[in-house]
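Engineer: The sequence and its predicted three-dimensional model are supplied below.
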Amino acid sequence: MNKERLSYLRLQYLSGNITARELSELKSLVNDPNLDAEFSDLAEEVWMAPDSDVQPMTAEEANKIYLQVTSVVQQKRPVRLWRRLTVAASVILIAGSGLYFLLNKQNSGFKATSVYAADAAPGKVGATLTLANGKQIALSNASKGELAKEAGVMITKQADGKLVYEVAAGANDHKVNTLATARGETYQVRLSDGTMVWLNADSKLTYAASLNGNKGQQERRVKLEGEAYFEVTKNKNSPFIVETGGQEVQVLGTHFNINSYADEPVATTTLLEGSVRVAAGKAGQSVIISPGQQAINRQGSLKVAQANLEQVMDWKQGDFYLNHVNFKTAMRKIARWYNVEVVYDASVSDITEAGGWISRNKKLSEILQSIEATEQVHFKVEGRKVIVFK
């Protein structure tokens, strides 16, 4: 399939002369992930062409398209491309791994906002710190500066909001602290050994204040529920171990991400730098992964695969990367960040795929409108419940 054929089908659609067979062909091509580059080139040609065949739009119509396109398509080219949106095509065809828009002045596909009347703001920086004595500190409300100090360990909240542990010389505090994010929260902590941890929404990290554990300096051990990204301080004499449900991840000093949500069918450990050993199951199966690889734990059975790092690290970068992601998996991500419940009509298939790249800084309504533009699903919001149907 060449770009000339794609251009022909687009022009047929624009002119209103496209046949039913050609329209079916166009839709099937849009959903072919192998043609992403061709569609991207075609879209750019439409935007940048000095003698475009497109019709001018009103500011309101251009703004609608701008909202949908910018909230879904990963855009790394200069902003000058978006100037074309003020005189955008009456039909803009954008394909990105199955995500497309067919928008025109008569039928833009932009859904009425009434179904999104109960909107939700994006998540925020926040967490709850529980000290060993049971005292709880809501970090989003806590003032900057010292929060607690005992047994030679000082806990402070820095100007950037990060939680920092500092250990005095000779301190060996085995008391356990817990840092927990609710749905719609994310937080960053620097542990007492210098290790940096970013917690995603609805996650919990449990650790000794001095990070020595009951075995002294022999190991650094933490427990994780949910998802976190670690940048572990190197210490060849003290391995860093992350316990999650049914597995242990051991490193000496490296960068990696663990997704171990209870409602996900598998737990994944993805390595960005260094080396990681993952052990799981009663039989003690273990694997060692290299940068760019992922250990997938399905009920104690491990396998190693190449990872899509953009998809894995999207949450830390402030995005939802949805290309070739199972739709219900994508909606679980969205539900955690916006603290909503997702309910599916029986008509929604388990094998539907999402597509695109959407900022986590958008309101929920903008996220849902962008997904809805694919014409694969529709949404209705009732309070904090999102109903999905065909």
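Structural biologist: Noted; the coordinates are in hand.
Engineer: Could you use CA atoms for every contact and neighbour count after this?
Structural biologist: Noted.
Engineer: Now do the longest strand anywhere in the chain: everything it contacts.
Structural biologist: The single longest strand within the chain, with elements called by DSSP state E, is strand 220-231. Strand 220-231 has contacts (Cα atoms under 8 Å, 6 or more residues apart in numbering) with 195-208, 211-213, 238-245, 253-262, 316.
Engineer: repeat that with 7 Å
Structural biologist: 195-200, 202-207, 211-213, 238-244, 254-261 (Cα atoms under 7 Å, 6 or more residues apart in numbering).
Engineer: Those residues in helices, which ones?
Structural biologist: Secondary structure from DSSP state H places none of these in helices.
Engineer: Going through those, which ones are buried?
Structural biologist: Neighbour-count burial (16 or more other Cα atoms under 10 Å) is assigned, among these, to 195-200, 202-207, 211-213, 238-244, 254-261.
Engineer: Among these, which lie within strands?
Structural biologist: Short answer: these in strands (DSSP E) are 196-199, 203-207, 240-244, 255-260.
Engineer: this is the comparison structure:
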Amino acid sequence: MAIKNEHIIKLAAKWEAGTISEAEQLELDNWYREHQDEPIKVPESVAASEYDHQVKIWNAIQDQIQVKPVRLWPRIAAAASIVLAIGAGIFFYANQSKKDVVQTATYTKDVVPGTAGATLTLANGKKIRLTDAGNGELAIESGVVVTKSADGQLVYTVRGDVAVDPATSGENVHKIRNVLSTERGETYMVVLPDQSKVWLNAASSLIYNTNMNISKERVVSLEGEAYFEVAKDKSRPFVVISKGQEVEVLGTHFNVNGYEDELATATTLLEGSVKVSAGDVKQILKPGQQAKSAGNTINVSRADVETVMDWKNGDFFLNRVDFRTAMRKIARWYNVEVVYDKSVPIDIESSGYISRTNNLSAVLKLIEKSGQVHFRIEDRRIFVSK
């Protein structure tokens, strides 16, 4: 079945969260109509009784499709669960009643999601809160104009009509460094002087030379996580230095996760080729591979790109993700502290797919549906219990 599996799952999750658009709703409805006659293939791990129940639900969905060709989902919202026959398996999506939610979660005060925002620190030490700054020109440094675009992005432009300060020319040109930093609950995108694009995740910072358009080597330092789309330049490598790892490229797309509270630094390649170094160890990655380094070791494996790139795509993709890793992602975006009861196991996994534009309670309710943990929100703290 030639279907974008993860895309359909994502649409189903958006419907569950109530964030699906009309166009996406129509796409989902059309998918059901198109594939309603295909047999359901069930994984061996699914019990026969559960399979019988899911087939009944699937048949009910088909009946709804035949009666009304569009806007099907609101008519079956009361179903106990929704089954999507996708490829070689079935994706089960539980739908709890409001009563169930009240029984499993306590939210004395909800938390709104993060937003676009960052602080730019210029070479002279001046700090500019980009969230508060108006659109247009922000600063001029050594022939480079820094502007905030109408869509809220930071853009560096080399202009020939701008005079270069003698104090920042010659040998000093490489000392003109800017720092772009995000707090917990913030994310931001910057177009560097060489026209490379960088998206910063929450609680991250990027240090870069404002004259990297003319420097022999393009070098940036990263703390936290960022996604890079590097402008191609065969004569000048682009180097990202992060926690215990160095990534060298000539022009490609990749993600680097180097948060201090993660056990390893992970570089995931989406397009092109990169060389990853940790100490004296070096590895060349192919698209779809991930390199994790801790100390002087590098482990290369097949990447779960959907999980890696969820933040950049505006989502939380939490299926089969280590629970505490997932909670660290959530904590950074909502700027909250997570407090674990000693009853919570170490080795459990989270589940669910939901937009990062939702309030915190919606994300926690999705995770709770697994039945493995319960949450309580008090101010900006999440209490987790078994």
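Structural biologist: Perfect, I can see it now. All of these numbers come straight from a predicted model, not from anything done at the bench.
Engineer: Fetch the TM-score of the aligned pair.
Structural biologist: TM-score of the superposed chains, computed with TM-score structural alignment, normalised by the length of the second structure, equals 0.78; 330 aligned residues with a Cα RMSD of 2.9 Å.
Engineer: follow-up on the earlier one: show where the longest strand of the first structure falls in the second structure, residue numbers please.
Structural biologist: Strand 220-231 of the first structure corresponds to residues 218-229 of the second structure when matched by TM-score structural alignment.
Engineer: Would you mind getting the average deviation of that stretch from the first structure?
Structural biologist: By mean Cα distance after the TM-score superposition for the first structure, the fitted stretch 218-229 of the second structure averages 0.3 Å away from its aligned residues in the first structure.
Engineer: What residues of that stretch count as buried?
Structural biologist: 218-229.
Engineer: where do the helices sit along the first structure?
Structural biologist: 3-15, 20-30, 36-48, 59-72, 309-312, 327-338, 364-372.
Engineer: Can I get the ones you listed in JSON lines including mean neighbour count and distance to residue 302 of the first structure?
Structural biologist: Below are the helices of the first structure laid out as JSON lines (neighbours: other Cα atoms under 10 Å; distance: least, Cα to Cα, whole Å):
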{"stretch": "helix 3-15", "mean neighbour count": "15", "distance to residue 302 of the first structure": "42"}
{"stretch": "helix 20-30", "mean neighbour count": "14", "distance to residue 302 of the first structure": "35"}
{"stretch": "helix 36-48", "mean neighbour count": "17", "distance to residue 302 of the first structure": "32"}
{"stretch": "helix 59-72", "mean neighbour count": "18", "distance to residue 302 of the first structure": "33"}
{"stretch": "helix 309-312", "mean neighbour count": "16", "distance to residue 302 of the first structure": "18"}
{"stretch": "helix 327-338", "mean neighbour count": "19", "distance to residue 302 of the first structure": "20"}
{"stretch": "helix 364-372", "mean neighbour count": "22", "distance to residue 302 of the first structure": "33"}
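Engineer: Among those helices, which comes closest to residue 129 of the first structure?
Structural biologist: helix 327-338 (19.4 Å; Cα to Cα).
Engineer: In the second structure, point out the residues matching that closest one.
Structural biologist: The aligned range for helix 327-338 of the first structure is 323-334, by TM-score structural alignment.
Engineer: By how much does that stretch deviate from the first structure on average?
Structural biologist: With mean Cα distance after the TM-score superposition for the first structure, stretch 323-334 of the second structure departs from the first structure by a mean of 0.4 Å once superposed.
Engineer: contacts for that stretch?
Structural biologist: The contact list for stretch 323-334 of the second structure, computed with Cα under 7 Å, 6+ apart, reads 111-114, 184-186, 202-203, 318, 337-338, 348-350, 360.
Engineer: any idea how far that stretch is from the chain center?
Structural biologist: The chain centre lies 11 Å from the centre of stretch 323-334 of the second structure; the measure is Cα atoms, centre = their mean, to the nearest Å.
Engineer: cool, and stretch 331-345 of the first structure?
Structural biologist: The chain centroid and the centroid of stretch 331-345 of the first structure are separated by 13 Å under Cα atoms, centre = their mean.
Engineer: what's the answer for stretch 119-128 of the second structure, then?
Structural biologist: Centroid separation between stretch 119-128 of the second structure and its chain, computed with Cα atoms, centre = their mean, is 27 Å.
Engineer: in that stretch, what's buried?
Structural biologist: Using 16+ other Cα under 10 Å as the burial criterion, the residues of stretch 119-128 of the second structure that qualify are 119-122, 128.
Engineer: and the two most separated of these?
Structural biologist: 119 and 122 (9.8 Å).
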